[in-house]
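# Okay, here's the prediction I keep looking at, along with the sequence it came from:
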Amino acid sequence: MFSDPALMQGLSCLALTGSVIEALRTVNTREALVTLMEAMTREMGFRYYALVHHDDLRVKRPDRVDLMDYPAIIMDHLIGQHSYRRDPVIRGCLFAGGAFLWSELHRIVQLDRHDRSSLERGVQAGLNEGITVPYLRIGERIGSCTFAGAHRPDRVGAYLGAAQMIGVFGFQAARRILCGETPAVSSPVKLHPRPRDCIILAGRGFSNKQIARALALTPRTVDGYLTEARRLFGAHDRTELVVSAVLAGEVGLDELRHRQPE
């Protein structure tokens, strides 16, 4: 029915991904997760994988995912020498919209000589082509799932979609097993129009007097609105209040573009 080899490989990846995702949703021990990740790494033609929060992992923490199967020399460089912050792949996670090939990293971030040296160090240790999947969750450190050290670098692109789905579900499984994470239901915070306007102007850098003048309110009223909003969000200052309102979806980032008060 299908004769295109690339299409056939894509369909094979899709079938493979469905069964793996189901397994990742039900896996309940670290050992079983490791076995599953190792099997998937081999199946996609890679030698190594990593499921990690981008944080200082020299000291073990119960709220951090730290599951790495990398060459010892790379582990020492990234973790032991605390150089993960400067790693171009980890930096790329801040700007990529989803799974990305290492060979296309230059399209995501500007690489300098230190970045190229870091990538070359990886190649020498067996980490040539790879796929990294960023994992973003509001309120916590960014994380990622990486498959690296390809046996056939020319075929890695065919697994980009599969890696995206497996990476996300794999990280969720790691959080659940390693961090004891249970889904939390957040209580929505609904701002009234005037307090919301005050937060937006505060986010643009307006003082209370400038906000009062812009909205035809008294400074005392503005202070009252912002104080009550901080209480609702559990924020300690104006910056935390603005960030909390954005993360809650009450204020859009585009609304915070600075404009001079009239």
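Noted; the coordinates are in hand.
# make it CA atoms for all contacts and neighbour counts henceforth
Will do.
# who's in contact with Leu111?
Contact analysis of Leu111 by CA atoms under 8 Å, 6 or more residues apart in numbering lists Pro88.
# Check whether it sits in a helix, strand or coil.
Of the three states, Leu111 takes coil according to DSSP: H, G, I helix; E, B strand; the rest coil.
# what does Arg175 give?
Here Arg175 is helix, with the state taken from three-state DSSP.
# And it, how far from Ser19?
In this view, Arg175 and Ser19 are 20 Å apart by CA to CA, to the nearest Å.
# let's bring in a second model and compare:
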Amino acid sequence: MDRMAAQFTRVVEAAGNVHDLGLAMTAITVELGFQYFALTHHVDVIAERGSAIRLHNYPGRWADYYDRNALGVSDPVHRASHMTSVGFPWSRMPEMIPLTRDDLRVLALGRDQGIGDGFTVPAHVPGEARGSCSFANEAGRPIPHNMLPLAQLAGMFAFEGARRLWAMRSGLRMPPRPMLTDRQRDCVLWVARGKSDWEISLILGVGEETVARHIKQACERYGVNKRTYLVILALFDGTLTFSDIFRRRYNPFPE
């Protein structure tokens, strides 16, 4: 398993194009004991016109139906992956999210087209659309539970490799995350908590005009002109967290 992981990592890092990555994914999928793989952003792939990661060897008929109906946005596997930071067998989905009638219908359609159980590794990068790497087998063929630790590693490295290649293919460079000063972040935090400039000035012990200037400069760094949008982007890229705003101690096991 160590050998396989090291070899796959080297191949992904050396991949110079999407075709090379596809060959590497096909090989590791077989070695893991799966039949299918899918690297994808959780978006409407057709609407994104090639800018979103999408690489798979799923049955063509199912993939066409999936993309035409924009299932990348509502796929229950994708939604379940938003609830965890590690890979999970699809059989665990009912424990992770409530499955709607439409979810059950989509899963049944997938089985009809040859996609049974699988294993999905989440890929969440602040400031980007969420994504994942999935490995799957046809209905009736069990997933190789003893290989799931390696599937976790393979999925992580594969998606990172895909991010690099898609950026190269689009001629894009990953934009740097806006950096706020400590005082700018303090002001944005209190804005997120619903405070006015006057209230923030009293809390921080500075002038009201100074608060307004810090918030204006923070907006400029993010390229926005609305405070609400500024707070959303700061949450999206990890500059702020919900725990910061609500001052709650994080409880991973709510009652």
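Okay, I see it. Given the structure is predicted, the values throughout are model-derived calculations rather than measurements.
# got the residue ranges for the helices in the stretch 51-200 of the second structure?
All helices of the stretch 51-200 of the second structure, identified by DSSP state H, counting those that start in this stretch, fall at 60-68, 71-74, 76-81, 93-96, 101-112, 148-170, 182-192, 197-204.
# Out of these, which one sits most buried?
A comparison of these by mean neighbour count, using mean count of other CA atoms under 10 Å, puts helix 76-81 on top with a mean of 22.
# Could you tell me where that one falls in the first structure?
The alignment of helix 76-81 of the second structure onto the first structure (TM-score structural alignment) spans residues 88-93.
# what does that stretch rub up against?
54, 84-85, 102, 105, 108-109, 111, 115, 118-119, 132-134, 144.
# Longest helix in the first structure, please.
As assigned by DSSP state H, the longest helix anywhere in the first structure is helix 5-26.
# That helix packs against which elements?
Applying 3 or more CA pairs under 8 Å, 6 or more residues apart in numbering; DSSP states H and E, one finds that helix 5-26 of the first structure contacts helix 160-178.
# how about the helix it packs on, which residues of the second structure does it hit?
Under TM-score structural alignment, helix 160-178 of the first structure corresponds to residues 148-166 of the second structure.
# can you check stretch 118-128 of the first structure too?
Going by TM-score structural alignment, stretch 118-128 of the first structure sits over residues 106-116 in the second structure.
# what do you get for stretch 63-78 of the first structure?
So stretch 63-78 of the first structure sits over residues 51-66 in the second structure, by TM-score structural alignment.
# Tyr49 of the first structure in helix, strand or coil?
Following three-state DSSP, Tyr49 of the first structure is assigned to strand.
# List the residues that contact it.
Met37, Glu38, Thr41, Met68, Asp69, Tyr70, Cys145, Thr146, Phe147, Ala148.
# Now list the buried members of those.
For those, a burial check counting by 16 or more other CA atoms under 10 Å picks out Met37, Glu38, Thr41, Asp69, Tyr70, Cys145, Thr146, Phe147, Ala148.
# In the second structure, what sits opposite the second one in the alignment?
Meaning Glu38 of the first structure. Counting by TM-score structural alignment, Glu38 of the first structure lines up with Thr26 in the second structure.
# From Phe8 of the second structure, how far out is its match?
Taking CA to CA, one finds Thr26 of the second structure at 11 Å from Phe8 of the second structure.
# same deal with Gly161 of the second structure?
With distances taken as CA to CA, Gly161 of the second structure is found 11 Å from Phe8 of the second structure.
# ok, now Gly127 of the second structure?
In terms of CA to CA, Gly127 of the second structure sits 27 Å off from Phe8 of the second structure.
# okay, the two: which has more neighbours?
Phe8 (20 against 14; other CA atoms under 10 Å).
# what residues are up against that one?
Neighbours of Phe8 of the second structure in contact, by CA under 8 Å, 6+ apart: Ala24, Ile28, Ala154.
# cool, Leu67 of the first structure as well?
The contact partners of Leu67 of the first structure, by CA under 8 Å, 6+ apart, come to Ala50, Leu51, Val52.
# what do we get in the second structure for the first one?
Pairing criterion TM-score structural alignment: the partner of Ala50 of the first structure within the second structure is identified as Ala38.
# Wait, its match touches Asn57, no?
Yes - counting by CA atoms under 8 Å, a contact exists between Ala38 of the second structure and Asn57, whose distance comes to 6.8 Å.
# Find the nearest non-adjacent residue to the residue most central in space within the second structure, please.
With distances taken as CA atoms, centre = their mean, the residue of the second structure nearest its centroid is Arg130 (2.2 Å). Spatial nearest neighbour of Arg130 of the second structure, excluding adjacent residues (CA to CA, 6 or more residues apart in numbering): His124 at 5.1 Å.
# Can you tell me the number of residues neighbouring the one you found?
Neighbour count of His124 of the second structure, defined by other CA under 10 Å: 17.
# Pull up the gap between it and Ile203 of the second structure, please.
From His124 of the second structure to Ile203 of the second structure the distance is 34 Å (CA to CA).
# again, but for Pro94 of the second structure
In this view, Pro94 of the second structure and Ile203 of the second structure are 45 Å apart by CA to CA.
# next one: Glu138 of the second structure
60 Å.
# Same check on Ser85 of the second structure?
In this view, Ser85 of the second structure and Ile203 of the second structure are 36 Å apart by CA to CA.
# mind listing what Asp64 of the second structure touches?
Asp64 of the second structure is in contact with no residue at all, counting by CA under 8 Å, 6+ apart.
# again, only using 10 Å
Counting by CA atoms under 10 Å, 6 or more residues apart in numbering, Asp64 of the second structure makes contact with Tyr58, Ala70.
# again with the one 3 residues further on
The contact partners of Asp67 of the second structure, by CA under 10 Å, 6+ apart, come to Val43, Asp44, Val45, Ile46, Ala47, Val73.
# could you flag which of those are buried?
When these are checked for burial by 16+ other CA under 10 Å, the buried set is Val43, Asp44, Val45, Val73.
# Tabulate these (TSV), appending distance to Arg177 of the second structure.
Shown next, in TSV, are those (distance: CA to CA, whole Å):
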residue	distance to Arg177 of the second structure
Val43	22
Asp44	24
Val45	24
Val73	25
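# now, the most widely separated pair of the residues you listed?
Using CA to CA, the pair of these lying farthest apart is Val45 and Val73, separated by 9.0 Å.
# I'd say Pro129 of the first structure and Glu120 touch.
Just so we're on the same page, residue 129 of the first structure is Glu rather than Pro. No - counting by CA atoms under 10 Å, Glu120 is not a contact partner of Glu129 of the first structure; they are 11.0 Å apart.
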